[in-house]
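Colleague: Return atomic coordinates for the entry below.
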Amino acid sequence: DGRFQLSAAGEAYEVTYLLVCTGSDTLIPPIKGLSEIDYWTSKEALEITTLPRSLVIIGGGVIGMEFASFFNSMGVQVHVVEMMPEVLGAMDKETSGMLRSEYQKRGVNFHLNAKVIEVGKESVTIEKEGKTARIEAEKVLVSVGRKANLSQVGLDKLNIELLRNGVKVDEHMQTSHPRVYACGDITGHSMLAHTAIRESEVAINHILGVEDRMNYDCVPGVVYTNPEVAGVGKTEEELKASGISYHVQKLPMAYSGRFVAENELVNGLCKLILDDDDRVIGCHMLGNPVSELIVLAGLAVQHGYTVEEFQKTVFPHPTVGEIFHETLFA
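Modeller: Okay, the predicted model is just below:
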């Protein structure tokens, strides 16, 4: 009758639809000596009861920077090794650079454009610009990314189409099989918890016949460092690479009096990216609490607000959020 047969924990089930949400696993790079040491992934780093004297973090993405922030605040000597010219991957480079500069001041050592070529029990050897260097490290944290968990879930029996590093889905989260849906990290698209929640809503709605579509253009990304970094929509780098015209309006976060009062001796940035019709297509912020504020910009991106339309939003005073009002009139 076309129903699926599943078994789990000794129980057998027959179902009409499948929603596959098997998540992702930490990607472990083939680095010489890594398998011979007791290295950490994010899982082990969250289970510790004592602090190391020094830590090398392999990978300066979101997870790597969050752990660098935490261990630096605990007094650990932290080194971050990143292959790219800047930390935080595909996030806005201006705010990423500002965050890195702040943590450099706090004592974190960054090794950009560098590759780890060997790991030992108490050291990490890196290569940069053709030269090698040795970093002493009591512990090593591997944080170079995650990969979709496609194995051992039976997808091979259904001949589900894959795309890049995950399961291919359409705007309804439907796979190449009309009654199999996939959500979360397994799609390899946006490996964020809030993305997975929204994807599952879209999938269930489609199964129930309710009109709904997934829109990745307005999914916020947040880095929970101190200060926080957040972004939504297009980045300058993305638009430049695509040859798409845009312009920027930005202001330091200090234009908000409450931000100054609550964040002594630090500053931040609010940057709005606009298309040729003055519509908000991106926003990137540095400062606390931008994790709470970025959803406002996300709404502007989602609904295609122009600067004029967004300006009509009334922001209470004094708040940090009124930085949007100041930036819109900048």
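
Colleague: Only C-alpha atoms from now on, for both contacts and neighbour counts.
Modeller: OK.

Colleague: which residues does Leu155 contact?
Modeller: Leu155 sits next to no residue when contact means CA atoms under 8 Å, 6 or more residues apart in numbering.

Colleague: which residues in the stretch 101-250 of the chain form helices?
Modeller: Counting by DSSP state H, counting those that start in this stretch, the stretch 101-250 of the chain has helices at residues 193-207, 236-242.

Colleague: can you redo the ones you listed as JSON lines with mean neighbour count and distance to Phe315?
Modeller: Listed next are these as JSON lines, based on neighbours: other CA atoms under 10 Å; distance: least, CA to CA, whole Å:
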{"stretch": "helix 193-207", "mean neighbour count": "18", "distance to Phe315": "25"}
{"stretch": "helix 236-242", "mean neighbour count": "13", "distance to Phe315": "27"}
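
Colleague: The structure of the following sequence is requested for comparison with the preceding one:
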Amino acid sequence: KIDKNGISYTRENGKTEMMQSEIILNATGRCPNLENIGLDEIGVLYNAEGIKTDLQGKTSVPGVWACGDVTGRCLLAHAATREGIVAVNNMFGKKDMMRYKAIPNVIYTHPEVAGAGMTEQMLQQEEIGYKKNILPLNISGRFVAENGKKVGYVKVLTGSQYNEILGVHIIGGVASEMIYGISAFIEMEMRVEDIKEIVFPHPTVSEAIKEAICQIK
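Modeller: Here you go, the predicted model:
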């Protein structure tokens, strides 16, 4: 709740707390601008979320392609770049296809927040069995040296049967600079046992990610 006294919010334990703030940012998201660009005239299918495309970038009309935020699939610049490459490759006869399961997302705040793969909510909704481990980033000496008493965490989600990496989420430090490696783990369908064989550089904050993964049995 926001009023002249500040922002009040309720924690998971039911306790209500108050926070003072000079500025409030209301980030409500974006929607594609599809008006008056001729989609109806040529028969391209779309809805309020965006232009309908397949994983090659094709629309409902042969020879018409779409990529980026206008498709409503993944409103991230790096996803749009890959979608554009996929579309152009297919235009010129090189088969290519988008995969969305490991695209990293980042919130550039202080501290940074980054994630790749599935969240717990997604796994629960799809009734996928999983294991979880959460580890503080301050087990890394470098994190402590660079961040002092600030805290950070890494959460790892793996499949309950094969221990494959399903998702990793980080808060703290330069999370944005580490999350790309997680995308590679997920794309390659790597398991906990595979990660154990990879040598991470020392001293780095990324070692905390490996430790969080390797603790899962």
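
Colleague: care to give me the TM-score?
Modeller: The TM-score (TM-score structural alignment, normalised by the length of the second structure) is 0.87; 208 aligned residues with a CA RMSD of 2.6 Å.

Colleague: re the thing from before, any chance of the helices of the stretch 101-250 of the first structure in a markdown table with distance to Lys168 of the first structure as columns?
Modeller: Below are the helices of the stretch 101-250 of the first structure laid out as a markdown table (distance: least, CA to CA, whole Å):
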| stretch | distance to Lys168 of the first structure |
| --- | --- |
| helix 193-207 | 13 |
| helix 236-242 | 22 |
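
Colleague: I'd say His247 of the first structure and Asp275 touch.
Modeller: Yes: using CA atoms under 8 Å, His247 of the first structure is in contact with Asp275, at 6.4 Å.

Colleague: out of the helices of the stretch 101-250 of the first structure, nearest to His317 of the first structure?
Modeller: When those are compared by CA to CA, helix 193-207 sits nearest His317 of the first structure, at 29.2 Å.

Colleague: give me the stretch of the second structure that that closest one matches.
Modeller: Alignment of helix 193-207 of the first structure against the second structure: residues 77-91, by TM-score structural alignment.

Colleague: now stretch 316-323 of the first structure
Modeller: So stretch 316-323 of the first structure sits over residues 201-208 in the second structure, by TM-score structural alignment.

Colleague: where does that stretch sit relative to the chain's centre, distance-wise?
Modeller: Stretch 201-208 of the second structure has its C-alpha centroid displaced from the chain centroid by 21 Å (CA atoms, centre = their mean, to the nearest Å).

Colleague: what about the counterpart of Gly148 of the second structure in the first structure, how many neighbours?
Modeller: Matched by TM-score structural alignment, Gly148 of the second structure corresponds to Glu264 in the first structure. Residues lying near Glu264 of the first structure (other CA atoms under 10 Å) number 8.

Colleague: sorry, back to before: buried residues in the match of stretch 316-323 of the first structure, which are they?
Modeller: Val205, Ser206, Glu207, Ala208 (16 or more other CA atoms under 10 Å).

Colleague: Kindly indicate which of those residues lies nearest Ala48 of the second structure.
Modeller: Once CA to CA is applied, the member of these that ends up nearest Ala48 of the second structure is Ser206, at 39.8 Å.

Colleague: Start from the N-terminal end of the second structure and give the strands.
Modeller: Along the second structure, the segments classed as strands by DSSP state E run 2-3, 6-10, 16-19, 46-47, 50-51, 105-107, 113-117, 130-136, 153-159, 165-171.

Colleague: mean shift of the fifth one relative to the first structure?
Modeller: Averaged over the aligned pairs, strand 50-51 of the second structure sits 0.6 Å from the first structure after superposition, using mean CA distance after the TM-score superposition for the first structure.

Colleague: Centre of the second structure to the edge, which residue is at the far end?
Modeller: Glu41 (35.8 Å; CA atoms, centre = their mean).

Colleague: Which members of the buried residues of stretch 201-208 of the second structure occur in helices, if any?
Modeller: For these, the ones inside helices are Ser206, Glu207, Ala208, with DSSP state H as the criterion.

Colleague: Pipe the residues you listed into a markdown table and attach distance to Ser183 of the second structure per row.
Modeller: A markdown table is the format used below for those (distance: CA to CA, whole Å):
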| residue | distance to Ser183 of the second structure |
| --- | --- |
| Ser206 | 14 |
| Glu207 | 16 |
| Ala208 | 17 |
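
Colleague: Check the spacing between the equivalent of Met190 of the second structure over in the first structure and Cys270 of the first structure real quick.
Modeller: Alignment note (TM-score structural alignment): Met190 of the second structure maps to Tyr305 of the first structure. In this structure, Tyr305 of the first structure and Cys270 of the first structure are 17 Å apart, going by CA to CA, to the nearest Å.

Colleague: now Ala230 of the first structure
Modeller: Using CA to CA, Ala230 of the first structure is found at 10 Å from Cys270 of the first structure.

Colleague: Quick check: neighbours shared by the two?
Modeller: His284, Met285, Leu286.

Colleague: Need the residues that contact stretch 125-135 of the second structure.
Modeller: Residues contacting stretch 125-135 of the second structure (CA under 8 Å, 6+ apart): 123, 153-161, 163, 208, 212-213, 215-216.

Colleague: nearest to Pro136 of the second structure, of those?
Modeller: Closest approach to Pro136 of the second structure among the contacts of stretch 125-135 of the second structure (CA to CA): Tyr153, at 4.3 Å.

Colleague: number of nearby residues for the closest one?
Modeller: The number of residues packed near Tyr153 of the second structure is 20, by other CA under 10 Å.

Colleague: That one touches Ile170, doesn't it?
Modeller: Yes: at 5.8 Å, Tyr153 of the second structure counts as touching Ile170 under the criterion of CA under 8 Å.

Colleague: roughly how far apart are whichever residue in the first structure pairs up with Ile107 of the second structure and Ser69 of the first structure?
Modeller: Here Ile107 of the second structure is matched to Val223 in the first structure, going by TM-score structural alignment. The gap separating Val223 of the first structure from Ser69 of the first structure is 10 Å, by CA to CA.
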